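Student: build me a model:
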Amino acid sequence: MSRPARPAKLLTAALAAATFLALPATAAQAQEAEPKEQYAPTMLVLDASGSMAGEDPSGGTKMDAAKRAVHGVVEAAPTGSQVGLAAYGTGTGNSAAEKARGCQDVTVVHEPQPIKKDALTKAVDGLSPSGYTPIGKALQVAAEQLPEDGPRSIVLVSDGEDTCAPPEPCEVVKQLDGRGVELVVHTVGFGVDDAARKQLTCVAQSTGGTYTDAPDAKTLEQTLPRVTATALRNYEPAGTPITGTETYDPAPAAKPGQHLDTIGQKEKRYYAVDVPQGATAYFSATVSFPRLSGVSMTDDINSLQLRTYGENGQDCHEFASEMATRSSDGIPLTVATTWKGAIEEKTGETNRDRCQGGGRYYFALEWATVSSGVPERLPVELLVGVEPAATETGPVAVKPKVEFSEPSGADIPVVGGGSFNVAGVIDGSHTYADTVQRGEFVFYKVKLDWGQGLAYRVRFDETPKDGTRTVSNISTTFYSPYREEIDWDTTVYTGEAKTLPANDPAISTVPVRYNNRDADVRDARSQSVAGWYYIAVKVSPPHTDDGTAPSVPIKLDLTVTDEIEQGPSYQFASDEDRKNGPFGGQRAPGTPADDGDARSEANQVNTAASTSMVSTTGWIVIASAGVLVLVALLVGGLAVRRRKTTQ
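Tutor: As a prediction, this is how the structure comes out:
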């Protein structure tokens, strides 16, 4: 059965013919060692051909504008990111006699090492434009500078077509993709004509990247840091290696935290989790499907299924299934379950008794429905959480939802992350400003302590309208600390200003209380744990996706209540467990941090975000399974996620 939604929202979606693809809920606990952010190693490739010496309409040369844009990238680059720089056209002139040498003229100015901002700024300032435009060769050289394994990115800025082909730039990236290279190329056309735009769009779309038009210097300076932020948002699946088994009895025991395995088509994998008496277990699995082209809608469906088993492999009749159409858009699919059987006491030697009380439980994951064109095996992130029994659980009654209040004061710049892992931090009742590229799904996080709640809305600002070229699906989704979806809304964006939710003042929570999990009010049950809550904002690619549709400025209006209540006390089995806390070595949600609270962290991030780059905050309190999400628009089609859970 599909997840219920309010009638007004269903009507909005139907009338708009909008595509909705929700990120499925997940549940997780932190690893013993706190993970660190991962940024995709990225090479900037800069056009320094002779045409870049020409004047820009806004004044100065095109090269001057490009240098200023790179300065913006460097200034905003997060600590720990690996950003390199290559340039073509600096070593020769552009006469016919110099073409053979000029078409090999690609210089690696700075290797993609942990960024040294002064060195990179000095290097770009020393470039002088003069030669040819060997884009294909430059892409080959840039790819060679990047690591051999894992996601990596290239951001290419050019003011014209390749003047040296072959190799054709689009063929170069297709060959790299054919060798299994996890490479995404984003391209920026700086005052280009239609032929160059077509070539640069082909390069980007062949790798799942984005093409962006920058008609003048001002646009380039605004665009390049944003495009580079998108490149750095690439996420590599991570976790402690684990290998599931074909049957339950030899299944490996997965401790609380994040694990990494692979799963094959139509394959079932078993994992064991030890759950103490009175505890609640959380188990989720996330598979990120690659972007593919030419897949028909009827053959573009994937599903994951998750079953829970008890002692001696007894079926506990807990079944969760997640399905998504249009998997070829490059989506992640997550299936999750919350297992409460260990809370109950064993009563006897019956089959039901094997699914009650403390003991070892087994979770079987199956890639049940497979779309065409996908690899035989894909990485899968497994998230395990074990929350011990609680005493002194706090207030019982569910309070009303938080009322939205119009924020006051100046907008605060913030940059959303491409996954739960690198979500941009927001804090307090303010308006936060960001810009979302077409095809991005970005995440923000806000910490709620016991007794606190929030309300928010997202405003999508106006952009130039150009028929179907600017028609995109937009959505916002709200998640609990366990990645459980709390609420959502979606509509179609045509370039006119829009606000989500469309039919309510805001999406809001009840105040967070432990006992909300047992509330009669369904919408309150997911607000039962203090910690990081997540707001996701999506802008799909436009219906006619030629890469030229403008990015969309957004405003996120947030209300957070100030009241804090006493939280629960957990029942620990030992002093060591008490030291580690209920979440595997991390502090429990809602517990004050030793290194400063959420407010100081948010202030640091939002200051950095004013330079339009990915935030550099630490990872979330609870381990997460974020992945970069680039979800394509289906006009007249439907991208759905369906869940069926039976106990």
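
Student: only C-alpha atoms for contact and neighbour calcs from this point on.
Tutor: Fine.

Student: quick one: the strands in the stretch 101-250 of the chain?
Tutor: 106-110, 152-158, 183-190, 211-214, 240-241 (DSSP state E, counting those that start in this stretch).

Student: rebuild those as TSV, extending it with mean neighbour count and distance to Gly495.
Tutor: Shown next, in TSV, are these (neighbours: other C-alpha atoms under 10 Å; distance: least, C-alpha to C-alpha, whole Å):
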stretch	mean neighbour count	distance to Gly495
strand 106-110	20	39
strand 152-158	27	26
strand 183-190	27	21
strand 211-214	25	16
strand 240-241	13	44
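
Student: kindly reformat the ones you listed as TSV containing distance to Ser475.
Tutor: Formatted as TSV, those follow (distance: least, C-alpha to C-alpha, whole Å):
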stretch	distance to Ser475
strand 106-110	39
strand 152-158	26
strand 183-190	23
strand 211-214	22
strand 240-241	33
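
Student: nearest to Tyr432, out of those?
Tutor: Tyr432 lies closest to strand 211-214 among the strands of the stretch 101-250 of the chain, at 23.9 Å (C-alpha to C-alpha).

Student: residue contacts, the residue lying closest to Ala123 once chain neighbours are set aside?
Tutor: Spatial nearest neighbour of Ala123, excluding adjacent residues (C-alpha to C-alpha, 6 or more residues apart in numbering): Val109 at 6.4 Å. For Val109, the contacting residues are Gly84, Leu85, Ala86, Ala87, Ala123, Val124, by C-alpha atoms under 8 Å, 6 or more residues apart in numbering.

Student: run this one through as well so I can compare:
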Amino acid sequence: MDNEGWRVMRRYGTNGRHAGHGRHAGYGKFGRAALAAGAALCAVAALPEVASAAGTPNPYAFAEGAKSVTGTASNTDAAKLEAGSTYKSTSAREGTLYYRLELDAKTNAYVSVTAVPPLGTKVAYGDGVTVSVQDGNGTNCSSGQARFGSATSPRPITAWASRRIGPDKTSCQESGTYYVVVERTRQGTSTPGPWDLEIQHVSEPGLAKAGSTTPPETWNSASPEPLSGDPQRRTGGTSFNDAVGLEEGVWSDRVKPGQTLYYRVPVDWGQQLSARAELGSSADDGYVSSALEIALYNPVRGFITRADTPYDGKQKSAALEPLPPVAYPNRYETKDDVSGMRFGGWYYLTVHLNPEMAEKYGQGPIGTTLRVKVSGTAQGGPEYAGTPQPADAFGVSDRDKELAASGGTEEEAARSDTMRLVAAGAIGAGVVLVAVLAVWTLTARKRAAAAPQGGTPPTGYGPPGAW
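Tutor: As a prediction, this is how the structure comes out:
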């Protein structure tokens, strides 16, 4: 807010009187309206700034408003992770970090950890992170790991683990304190510096009534015919948080060596997703193994599957293996590419270009094409006995479909929502101000008419100068 705005608030901020006239502690109608308008202006000023084009961008856009949390070397003083929240932390070196969960005996808990090494550091084939959820006796409820593998570039990698309630489980079913255990592994040839971590905790309520615990035995597992048509341009994001929305279609982009691009696709209950990434041809030549990789993550950032392709200057493609339709009972399957398809919601696609491509084809970006298909009719989801955290974690809304059609990101949608609230608040405050001034003017005229000739009008009414 500018200085004039604050002067107005100071002038009229006490019971509708000039600051020099009133000693009341409370705010009058005019003061509250001015404060409301001021708060609306301050809210606009407080909106996150758009990153400048100058300078080197961060390789991973962390969630806006992510809380900072410190992992501890022992579980005894581990910080608590709240359901529905996203956190930023740091792994200073190889070793184990602990975080705490407080869980009931009815709710499923999912925790994902995205490790982000700094640009320019060296990573090795076996470097990565392992994430586990453990009970108070050190029993693993589940665990997952992510490794850099053959594409040894310092890119974001994500692992997930869960505490799931279910008739097929015998351990980790009680309410109480659980621990998220994050272990960073490093080989001797890699850089020993710190990695940033993004940690997300999502909760899923139990079902209102018991359902099937048998995953679908048959489904259309034939490789789908890839979509054709003119590609539309969409620029991928740098993280789960700014992943650009896609609907079914053919999409083009450009990716640099060492870069990872993020996209997201709404896939509802009963629907089936297929995706293929293609790398355009080049006038240069040279062989690079695992040049282009496409990977898929579910709505809680759980890894599902990946595919890659070598490159020799000719156009190449990498397609995900056929996946089952989204269904709640998929979680009872042991295979990752089936069990991961257990929620309706946003599914994330990442496209990564091997940094070795720079040696053979230069540092510039190479054209890519994404062919995304969503087949099947959306069905009603399971009846939960509570509300997930975040509340919109599972299922596809009309808003999600609009974001996919427009290419919007969740952060852009959040800013848009904030702006609408600010606008509504500002308009409301303006209406109040106009109405109050009108009442003051009418009151002043009546009092002036009623006052004796030459008399002094009462003080404490209307803005200064009205008399």
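
Student: follow-up on the earlier one: for the residue nearest to Ala123 of structure 1, give its distance to Leu232 of structure 1.
Tutor: According to C-alpha to C-alpha, to the nearest Å, Val109 of structure 1 and Leu232 of structure 1 sit 19 Å apart.

Student: can you check Ala138 of structure 1 too?
Tutor: 20 Å.

Student: if we can go back for a sec, of all the strands of the stretch 101-250 of structure 1, which lies closest to Pro276 of structure 1?
Tutor: strand 240-241 (22.1 Å).

Student: the residue lying closest to Gly430 of structure 2 once chain neighbours are set aside - how many residues pack around it?
Tutor: Distance criterion C-alpha to C-alpha, 6+ apart; nearest residue to Gly430 of structure 2, sequence neighbours excluded, is Ala37 at 7.0 Å. Here the count is done by other C-alpha atoms under 10 Å, and Ala37 of structure 2 has 24 residues near it.

Student: do the same with Ala208 of structure 2
Tutor: By other C-alpha under 10 Å, neighbour count at Ala208 of structure 2 equals 11.

Student: counterpart of it over in structure 1?
Tutor: Superposed on structure 1 with TM-score structural alignment, Ala208 of structure 2 falls opposite Thr391.

Student: quick one, what contacts Arg307 of structure 1?
Tutor: Asp315, His317, Glu318, Phe319, Ala320, Phe363, Ala364, Leu365.

Student: surely it is in a helix?
Tutor: No: Arg307 of structure 1: not assigned to a helix; according to DSSP: H, G, I helix; E, B strand; the rest coil it is strand.

Student: from Gly590 of structure 1, how far out is it?
Tutor: Distance of Arg307 of structure 1 to Gly590 of structure 1, computed by C-alpha to C-alpha: 31 Å.

Student: then Asp427 of structure 1?
Tutor: On the measure of C-alpha to C-alpha, Asp427 of structure 1 and Gly590 of structure 1 end up 15 Å apart.

Student: next: Asp249 of structure 1.
Tutor: From Asp249 of structure 1 to Gly590 of structure 1 the distance is 37 Å (C-alpha to C-alpha).

Student: again with Gly428 of structure 1
Tutor: 16 Å.

Student: what do you get for Val188 of structure 1?
Tutor: For Val188 of structure 1 relative to Gly590 of structure 1 (C-alpha to C-alpha), the value is 43 Å.

Student: now do the helices in the stretch 351-467 of structure 2.
Tutor: Counting by DSSP state H, counting those that start in this stretch, the stretch 351-467 of structure 2 has these helices, from start to end: 357-361, 398-406, 410-450.

Student: and those as a markdown table, adding mean neighbour count?
Tutor: Formatted as a markdown table, the helices of the stretch 351-467 of structure 2 follow (neighbours: other C-alpha atoms under 10 Å):
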| stretch | mean neighbour count |
| --- | --- |
| helix 357-361 | 17 |
| helix 398-406 | 16 |
| helix 410-450 | 15 |
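
Student: including distance to Thr350 of structure 2, could those go into CSV?
Tutor: Shown next, in CSV, are these (distance: least, C-alpha to C-alpha, whole Å):
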stretch, distance to Thr350 of structure 2
helix 357-361, 18
helix 398-406, 16
helix 410-450, 16
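
Student: and of those, who's closest to Ala33 of structure 2?
Tutor: helix 410-450 (5.3 Å).

Student: from the contact counts, what lies against the closest one?
Tutor: Using 3 or more C-alpha pairs under 8 Å, 6 or more residues apart in numbering; DSSP states H and E, the elements in contact with helix 410-450 of structure 2 are helix 29-45.

Student: which part of structure 1 lines up with the helix it packs on?
Tutor: Going by TM-score structural alignment: helix 29-45 of structure 2 matches no residues.

Student: list the buried residues of that helix.
Tutor: Neighbour counts using 16 or more other C-alpha atoms under 10 Å place 29-41, 43-44 of helix 29-45 of structure 2 among the buried residues.
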